[in-house]
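Peer 1: everything below, folded, please.
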Amino acid sequence: MSHTDTPSPTDTASRPDPRRTVRPRTAAGRSVLVLGASGYVGRHVCRAFTAAGDRVSGIARSAPADLAGVHWRPLDLVAATTEDLVRCLAGADVVVNAAGAVWGVTDEQMHRANAELPARLAEAVARTPRRPRLIHLGSVHEYGPGPYGIAVAETFAPAPVTGYGRTKLAGTEAVLAGCRDRGLDALVLRITNVSGPGTPTGSLLGMIAAHLARAADADPDGPPPLRLTPLTAERDFVDVRDVAAAVVAAARCPDSGLVINVGRGETVPVRALVDRLIGLSGVPVEVVEADRDGGRRGTADWQTVDLARARALLGWQPVRDHDSSLRDLLAAALPHRRPAAAGR
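Peer 2: Coordinates of the predicted model:
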C-alpha cells in the first residue's frame, strides 16, 4: 500500500536541537536494566542487548524460563515506590522501560502502569548519582487519528482518543519533562503496532494465531469460523525484533529529550494481513466480519509514521517484511505445523 511520506514542515530532526546531550557511548559491555522484561517486547529487548554483548538485568514480577543470560530482579513495578526504583537503577548504564498495560486491565490499572510508573521512573533516574540513559517505549496511539495519506512525524500534536493512548502520552510527557526540567538523558520511542514471534493473544494477530492453533486440531468436518469486528483499518505494523534493534540503537544515540517514531513507515490493510496470516498457516478458517453498518472509512482507520528521524538519529530502519514476521508468529504459535510456501 503506497502512502504519502510527508513530514511536518516544522520537523527539526535534521537540525541542531538545544535538548541534545552529546555523550560518548561504548558499543557493548554496558549494564542494561529492562523494566517489564518478561513481557512481549521486553523479552526481545533483553535478547537484543544480550546479543550485542551487554550485561542485562530484567525486572518483572516473575522470571520466564526462556531467557538465558539475563539476571532477574523480582519486583511488582506498578506497586514499586520511587525509592525501590532508585535502588534498582544502581550501576545501570542504560534503562529501558518496556513495562505497561493495554489488555484485560481496568482504567485505574492502565493509568498506574502507563502514566504513574514512568513518572516515578523519571524521578528515580533524576535521583541516581550516576544517571543512566533512559529509553521509554511509547505508543503510536499517543498520536490519535492521523491525517489520511500522511505519515505522522514526531512534531504532530498528539491527540489520543483512547484511554490507552492518553495514559501512554502522560508517561511520555513525564519523561520529556524530566529531560527539560531535570536534565535527564532520555529518549522516547513511539512504536506502531507490533507483530512477530510471541505476539500476545490479547492482540488481534495473537488472538487469530491462537484460534488457528485450536482450529488445526478441530473436528474433521472443518474448523469453526473466526468471528471478528469489521477489519476496515489500515495500520503500520513492525516486527518486534526490529523494535528491539531500534532500542539498542537508541542506547548508543547521543541525542536526548526527543520522541522518535519506530515502525515500518507504511500501511497495510488489516484484513489483508489477517488473510495472509491464515493463508500461511494452511488452516482453512473462514473469517466472518460483523456488519459495518454501512459506515464509510474515515481518517481514524488509517495510520502510519514518518521514519526520517529514526534513520537520521538512530541509523535504524526495519529489515523484516510482513511475511517473515507472520511466519515466525505462526512458528511460535503452531510449532508442529509448517507454514505454507512463500508463494501461497
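
Peer 1: use CA for all of it now, contacts and neighbours both
Peer 2: Noted.

Peer 1: nearest residue to Val250 in space, ignoring adjacent ones along the chain?
Peer 2: No Val there; residue 250 is Ala. Nearest residue to Ala250 in three dimensions, chain neighbours excluded: Leu314, at 6.0 Å (Cα to Cα, 6 or more residues apart in numbering).

Peer 1: now do the one you found against Ser57, distance only.
Peer 2: In this view, Leu314 and Ser57 are 23 Å apart by Cα to Cα, to the nearest Å.

Peer 1: show the contacting residues for His44.
Peer 2: Each residue near His44 by Cα atoms under 8 Å, 6 or more residues apart in numbering is listed here: 240-241, 244.

Peer 1: pipe these into CSV and attach distance to Gly279 per row.
Peer 2: Output for the contacts of His44, formatted as CSV (distance: Cα to Cα, whole Å):
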residue, distance to Gly279
Val240, 21
Arg241, 23
Ala244, 27
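
Peer 1: let's compare: structure for the following, please.
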Amino acid sequence: MKGTAVVFGAKGFIGRRVTAALTADGWRCTGVDRYGRATGGAGEVAGPYYSGNDWSSVALSRFLRARGPAVIVNAVGAPWSTDAAVVRRDNVVWPCRLAEACELSGTVEAVLHLGSSHEYGDTARGAPVSESSVLAPVTEYGKSKAMGASYLVRAAYRMDRPLTLIRAFNVIGPGHGTQGIWAAAVRLYRTAVEAGSDQVVANVPLPETARDLIDVRDVAGLVSLAARRPGPAVASYNAASGTATSIRQLFDVFAERTGIPYRFARNFDGLRIGSTWQCADTTRAASRLGWMRQFTLTDSVAAALALDAGTPAALG
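Peer 2: The predicted structure follows:
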C-alpha cells in the first residue's frame, strides 16, 4: 500500500478514472464530491462545508486532518463551455479554498492538480507546445484554470510540499459527458447505429481545426505515475498524445468504425473562439516518469461507442 490519496472530483469523467488508476496502483483512495460526500469509509466532510457558490476551507481542513498524511488530487473543474459563474466557482474559487485547506490541515504530503491546455493560449501551427512555454490564456476558461492553479502553486511553496500540474489537452474516451466535439460525435454515431441511419450530419463550421486528443485512461495513468514520484517543488506535465488531429480525421475514424459516412453542415452560429491548431510536446512525461500513451484514437472511439451504444458486437 502506497498511502492515502484524497481525490476531489472523483465522480467526474477524469476523476473516476484517476481514482481507479490510483487504487489499482496500491493507493488507499478517498473520493469527495463538491457537496462533501466522501467514499472509502471516510463519511462526509463535517461542518458547513459548501454553501451556494463557496466552500469552507476550515471544514475542509478538518476533514483532511482526519484523513492523516495524504496526497491530494484535484480533478474538479468546469468545462469551458459552461456558463461564466460556474467556471469561476469550480476553476477559481474551489482551488483557492482547497489551497487554504491544505495549508491549514498540516497533513498534505503532495498535491496533484488537473489543469488544461487552454492555459497556454493560442499556439503556433506546427510547433508543439511544451511545459516550459509561457502561459498566455486568451479565453475566460483558460484564464480561470491558470488562476486556480496559481493558488495551489503559492500554497505548495508555503507548505514546502511538492505540487504536480497535469495540463490535459482534449480528453476523450469512454464515459465522456455531453459537451464538446468528442461527446457530440459519440452521440451522433450512437444514435445513427441504433436507428440504422445511412449517414451522420454534424454541425462543424471548421472541420480542419486540429486538437491533441488524449484518452482519459492515459491521463489517469500519467496522474498515477506522477503520484509515485512527486517533485520537484512544482512540476508540470502535458497529458496529450503528441499528435494534432483534425475534426475531419476524428469523424473519419468514427465512420470507419461504424461503416456510416458523415457530412458536415457548416453553421457558424454560436461558434466558440479558440485556437485552430493544438499539439503538445510530451517529452517531459516520457523522460521523467516513463509515461507512454497506451490508447490510440481508434481505441478511444471503439470503447466510447461500445460503452454508450451498449452493442459492441453490432459495431464490429
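
Peer 1: and the residue nearest to Ala250 of the first structure, what's its match in the second structure?
Peer 2: Using TM-score structural alignment, the equivalent of Leu314 of the first structure in the second structure is Leu289.

Peer 1: now the strands for the second structure?
Peer 2: 3-8, 27-32, 50-51, 54-55, 70-74, 108-116, 163-168, 170-172, 200-203, 210-215, 234-239, 244-246, 262-265 (DSSP state E).

Peer 1: how far does the third one sit from its chain's centre?
Peer 2: This means strand 50-51 of the second structure. 24 Å (Cα atoms, centre = their mean, to the nearest Å).

Peer 1: surely Asp215 of the second structure is in contact with Gly175?
Peer 2: No. Counting by Cα atoms under 8 Å, Gly175 is not a contact partner of Asp215 of the second structure; they are 10.7 Å apart.

Peer 1: separation between the residue nearest to Ala250 of the first structure and Val194 of the first structure?
Peer 2: Note on Leu314 of the first structure: its distance to Val194 of the first structure, by Cα to Cα, is 19 Å.

Peer 1: re the thing from before, please identify which of Asp215 and Gly175 of the second structure sits among more neighbours.
Peer 2: Asp215 (25 against 18; other Cα atoms under 10 Å).

Peer 1: ok, that one - contacts?
Peer 2: 171-173, 295-297, 300.

Peer 1: ditto for Thr299 of the first structure
Peer 2: 145-148.

Peer 1: same question, Val70 of the first structure
Peer 2: Taking Cα under 8 Å, 6+ apart, one finds 46, 50, 55-58 in contact with Val70 of the first structure.

Peer 1: which of those residues tops the neighbour count?
Peer 2: Going by other Cα under 10 Å, Cys46 tops these with 29 neighbours.

Peer 1: how much space between it and Gly263 of the first structure?
Peer 2: 19 Å.

Peer 1: please apply the same query to Ala63 of the first structure.
Peer 2: The value you get for Ala63 of the first structure to Gly263 of the first structure, if Cα to Cα is used, is 28 Å.

Peer 1: again, but for Lys168 of the first structure
Peer 2: Lys168 of the first structure is 17 Å from Gly263 of the first structure, by Cα to Cα.

Peer 1: please apply the same query to Asn114 of the first structure.
Peer 2: 20 Å.

Peer 1: who's more crowded, the two?
Peer 2: Gly263 (29 against 26).

Peer 1: map that one across to the second structure for me.
Peer 2: In the second structure, Gly263 of the first structure lands on Ala240 (TM-score structural alignment).

Peer 1: ok, the residue lying closest to its match once chain neighbours are set aside - contacts?
Peer 2: Nearest residue to Ala240 of the second structure, sequence neighbours excluded (Cα to Cα, 6+ apart): Ile214, at 5.1 Å. Ile214 of the second structure sits next to 169-173, 239-241, 297 when contact means Cα under 8 Å, 6+ apart.

Peer 1: show me what Ile214 of the second structure aligns to in the first structure.
Peer 2: Under the alignment (TM-score structural alignment), Ile214 of the second structure pairs with Val238 of the first structure.

Peer 1: how close does that match sit to Met207 of the first structure?
Peer 2: Counting by Cα to Cα - Val238 of the first structure and Met207 of the first structure are separated by 17 Å.

Peer 1: with Val105 of the first structure instead?
Peer 2: 17 Å.

Peer 1: those two: which is more packed in?
Peer 2: In terms of neighbours (other Cα under 10 Å), Met207 is the more surrounded of Val105 of the first structure and Met207; the figures are 14 against 10.

Peer 1: which residue packs closest to the more buried one, ignoring adjacent ones?
Peer 2: Thr201 (4.3 Å).

Peer 1: who's in contact with the one you found?
Peer 2: Thr201 of the first structure neighbours (Cα under 8 Å, 6+ apart): 207-210.

Peer 1: with Ala159 of the first structure instead?
Peer 2: Contacts of Ala159 of the first structure by Cα under 8 Å, 6+ apart are 142-145.

Peer 1: that one corresponds to which position in the second structure?
Peer 2: Ala159 of the first structure maps onto Ala136 in the second structure, by TM-score structural alignment.

Peer 1: and the corresponding residue of the first structure for Val73 of the second structure, how many residues sit next to it?
Peer 2: Mapped onto the first structure by TM-score structural alignment, Val73 of the second structure lines up with Val96. Neighbours of Val96 of the first structure under the rule other Cα under 10 Å: 28.

Peer 1: so Val96 of the first structure versus Ala186 of the first structure, what's the distance?
Peer 2: Separation of Val96 of the first structure from Ala186 of the first structure (Cα to Cα): 10 Å.
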